[in-house]
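Q: whatever this is, show me its structure:
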Amino acid sequence: MTATTHPTPAPFTTEDYTARMARVVDEALEVGLDGVIVTPGPDLVWLTGYRPTAVTERLTMLVLSPGIRPTLLVPTLERPDAEAAEGAPGVGIVDWADGNDPYQVASGLLQTDGRFGISDSAWSLHLLGLQRALPETHYRALSTSLPMLRAVKDANELSRLAAAGAAADAAYAEIVRLRFSGRRETEVAADLARLLREFGHEQVDFTLVGSGPNGANPHHQPGERLIQPGDAVVLDFGGLMLGYGSDTTRTVCVGEPSPEVQQVHDVVRAAQQAAFEAVRPGTTCQEIDRAARSVITEAGYGERFIHRTGHGIGVTTHEPPYLVEGEEQPLQPGMCFSIEPGIYLSGRFGVRIEDIVTVTGDGGRRLNNTDRHLRVVE
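A: This next block holds a predicted model:
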């Protein structure tokens, strides 16, 4: 086995981070906010490149408001790390020392009666502290006020997602060469994790292996069950490479599949293809869900498709947009998300097929390209 190689993407620049922060300010104004408060998590990484080495009770937050230079408030002992972040040249850094009230320091960065979007991951300790220091301020969750904050990817982000997808594909191409029968789910999952790292992932987020009846649980965690001849096995795996996510699912069969396993797999494959063909700018997220669901419903398995059709992906493996009924967000070029319909027959087996797809100017492009037909393994 030889590791795949991918062109190394250019580093994100100060200008990239500055443009992202400016865009967030503009979008905040459009929805009636006076600014945005970003605490440690994926939004902070995306906006500044800063990932605190440890997320603790000490207040860390980025403040973005119109007419004011972006400012990152950090504990004094973490200032050197913040100054070393890729996007640090584009922000002002203010620190606070242990023994001082960080919320009083923060109050000097915020409009006293402002309306702010705040990260969903903000600790209630910090939100209550801000409210105590500035009782006239109001706060809204970023997931509701700016849900598409990171949804549209630029060319550099797309190249990282494509590399992560290709690496996950390479891991799949190797795992199906190994023996499944007589091995525990945990053993196959460990092989998947090893392969993802060998093909370039710096972080493995999940390696779900659901064999036989366990495949009917969409989020089954690998266990000690011995994989048997005739089992359908759901393989769902991914993580981060170059700071961006991979997430793919294939269902394989140990030995020749039964007619029912083959039939169900054919239905899921047709549903996944129908959803992919529905991708184009202007189409709403719920229409992609409907395209997949209608195929499965017409085949008589509608009640066995028990989750949304997909989720966005970027610096995390799950983020907006979500492909689900009721989500009327129109697709835009550069959005990236999974398409992963499934059928789950309780106590018997399950089938899921998943690719990451990006919206192009006139349709969609898959970032996973392994064979979607039912693969027979030993």
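Q: can we go C-alpha only for contacts and neighbour counts from here?
A: Fine.
Q: now the strands: where do they sit in the stretch 1-150 of the chain?
A: 35-38, 61-64, 71-75, 92-96, 115-118, 138-141 (DSSP state E, counting those that start in this stretch).
Q: test my guess that residue 171 contacts residue 190.
A: No - contact criterion C-alpha atoms under 8 Å: residue 171 and residue 190 do not qualify, at 11.9 Å.
Q: which of these two has more neighbours?
A: The residue with more neighbours, out of residue 171 and residue 190, is residue 171; 24 against 15, by other C-alpha atoms under 10 Å.
Q: for the comparison step, fold the sequence that follows:
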Amino acid sequence: MSRRHAARVAAVRRAMAQEGIDVLVLRPSPDFRFLSASPEGALPEGVLPEGGAPDGGAGPGVFLVVTADAIVETRDPAGLVPASARRVGVDPEMRASELFRLAIAAELVPASAVLAPLRLRKDPAELTALGRAVAAAEAVLAQAAELAWFGATERTMARRLRLLALESGCEEVISLRVSAGEHTARPEHVPGGRVINPGDALLVSVCGRWDGYCAEAGRVFAVAEPPEDYEAMYSVVLAAHRAALAALRPSVPFAELARTVHEVIDASGYGRFAAPHVGRGVGLGHDEGPRAGEDAVFAPGMTVCLEPAIYVPDLFGARVADVVACTAAEPVPLGTRPHTLHVLDR
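A: Okay, the predicted model is just below:
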């Protein structure tokens, strides 16, 4: 066990004692990765990610069990839970079938009470790993800008993006977004059969996991030329993004950053079209703390994906997504890709 891993395990055991939790039982998940002794962010050999087996099966059933004096990877976690255990922290992503197989008589509580606060602040090695993941996601977008978009469908381009992501070393593609024209105004749009034509706005983003860490990069394109009034609306999104970046400082509540974003958009006249969600924490998970709705306050080492957006129904929308680290001095964007509205010429 490395010194860094030993310190992490010791911090978890202190938190377990404070929460009155005797044992943790974790399935393959971000929490599993956080406590695994494997190389940073990676699952041990033979252990599949939280999605399970490639065919949708349950996977190999390996668990991580943490007690006061041991930390063990096992296929039989129930056998390692002491009979005296009164409260057992289980992975929030535990499946019902897995819980039944545990057959533990103790009270079961979410392990997140212990692990979520410890995962909030990333150490320098984690920030470096996140930076590599962001660079990989941005490289996929850079390649996407060189593809032929005219006449292709959203679904076809999403497949090409997925292939680019996998070729870049992405171990899990979490989400891909390709929205064209009026579909850019639909936050939850799934790429479909719409043909991409000149004059269309495009929202393109890739979210995935590289070497255990998650990153998303999202940008706005236009095909041949942007729609009328689109650049003006997009400039508001960029102004909101800059305001969010300026507000991301230690001791600032996440809710205040969200208010800052909405004030900028409200002042532009697009207030009723603003996305309520302005960002989320990223790290070993793609959607973790800090969160605006949890009274979160920024501190050095926290990392968030800033993603202000405006969606005008049946017309168009714009969104950018960037991973940013909060530091003691100033916020540090982990990516370098510019926010310029890129006009595709093919």
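Q: map residue 28 of structure 1 across to structure 2 for me.
A: Using TM-score structural alignment, the partner of residue 28 of structure 1 in structure 2 is residue 16.
Q: also residue 182 of structure 1?
A: Aligned counterpart of residue 182 of structure 1 in structure 2: residue 151 (TM-score structural alignment).
Q: pretty sure that match sits against residue 197.
A: Yes - using C-alpha under 8 Å, residue 151 of structure 2 is in contact with residue 197, at 6.1 Å.
Q: who has more neighbours out of those two?
A: A direct count of neighbours by other C-alpha under 10 Å for residue 151 of structure 2 and residue 197 places residue 197 higher, at 18 against 12.
Q: immediately after the top helix by length along structure 1, which helix or strand?
A: The longest helix of structure 1 (DSSP state H) is helix 155-175. Going down the chain from helix 155-175 of structure 1, the next helix or strand is helix 185-198, by DSSP states H and E.
Q: that next one vs structure 2 - mean distance after superposition?
A: Relative to the matching residues in structure 2, helix 185-198 of structure 1 has an average distance of 2.5 Å after the fit, by mean C-alpha distance after the TM-score superposition for structure 1.
Q: so that helix versus helix 155-175, what angle?
A: 140 degrees (axes from the mean of the first three to the mean of the last three C-alpha atoms, to 10 degrees).
Q: which residues touch the closest residue to residue 67 of structure 2 other than its chain neighbours?
A: Excluding the flanking residues, the one nearest residue 67 of structure 2 by C-alpha to C-alpha, 6 or more residues apart in numbering is residue 23, at 4.8 Å. Residue 23 of structure 2 sits next to 16, 65-68, 81, 85, 87-89 when contact means C-alpha atoms under 8 Å, 6 or more residues apart in numbering.
Q: residue ranges of the helices in the stretch 251-378 of structure 1, please?
A: 259-277, 285-298 (DSSP state H, counting those that start in this stretch).
Q: most tightly packed of those helices?
A: helix 285-298 (a mean of 22; mean count of other C-alpha atoms under 10 Å).
Q: now it: which residue numbers in structure 2?
A: Alignment of helix 285-298 of structure 1 against structure 2: residues 254-267, by TM-score structural alignment.
Q: what's in contact with that stretch?
A: With C-alpha under 8 Å, 6+ apart, stretch 254-267 of structure 2 has contacts from 236-237, 239-241, 243-244, 247-248, 271-272, 274, 277-278, 290-293, 295-298, 308.
Q: superposed on structure 1, what's the mean shift for that stretch?
A: Taking mean C-alpha distance after the TM-score superposition for structure 1, the mean distance separating stretch 254-267 of structure 2 from the aligned residues in structure 1 is 1.7 Å.
Q: how far off centre is that stretch?
A: Put simply, stretch 254-267 of structure 2 sits 21 Å off its chain's centre (C-alpha atoms, centre = their mean, to the nearest Å).
Q: one more: stretch 295-305 of structure 2?
A: With C-alpha atoms, centre = their mean, you get 14 Å for stretch 295-305 of structure 2.
Q: who are the neighbours in contact with the residue positioned nearest the centre of structure 1?
A: Centroid-nearest residue in structure 1, with C-alpha atoms, centre = their mean: residue 317, separated by 2.2 Å. Residue 317 of structure 1 makes contacts with 238-240, 244-247, as judged by C-alpha under 8 Å, 6+ apart.
Q: ok, the match of residue 182 of structure 1 - contacts?
A: With C-alpha under 8 Å, 6+ apart, residue 151 of structure 2 has these contacts: 195-197.
Q: in a markdown table, list the helices of the stretch 251-378 of structure 1 along with distance to residue 337 of structure 1.
A: Formatted as a markdown table, the helices of the stretch 251-378 of structure 1 follow (distance: least, C-alpha to C-alpha, whole Å):
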| stretch | distance to residue 337 of structure 1 |
| --- | --- |
| helix 259-277 | 11 |
| helix 285-298 | 10 |
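Q: out of these, flag the one nearest residue 351 of structure 1.
A: Nearest to residue 351 of structure 1, of all the helices of the stretch 251-378 of structure 1, is helix 259-277, at 6.1 Å by C-alpha to C-alpha.
Q: check which helices and strands the closest one sits against.
A: Judged by 3 or more C-alpha pairs under 8 Å, 6 or more residues apart in numbering; DSSP states H and E, the packing partners of helix 259-277 of structure 1 are helix 285-298, strand 336-339, strand 342-345, strand 349-352.
Q: quick one: it to structure 2 mean distance?
A: Relative to structure 2, helix 259-277 of structure 1 is 1.0 Å off (mean C-alpha distance after the TM-score superposition for structure 1).
Q: what lines up with residue 233 of structure 1 in structure 2?
A: So residue 233 of structure 1 corresponds to residue 202, using TM-score structural alignment.
Q: hang on, I meant residue 375 of structure 1
A: Aligned counterpart of residue 375 of structure 1 in structure 2: residue 342 (TM-score structural alignment).
Q: ok, now which ones touch that match?
A: Shown in contact with residue 342 of structure 2 (C-alpha under 8 Å, 6+ apart): 145, 220-222.
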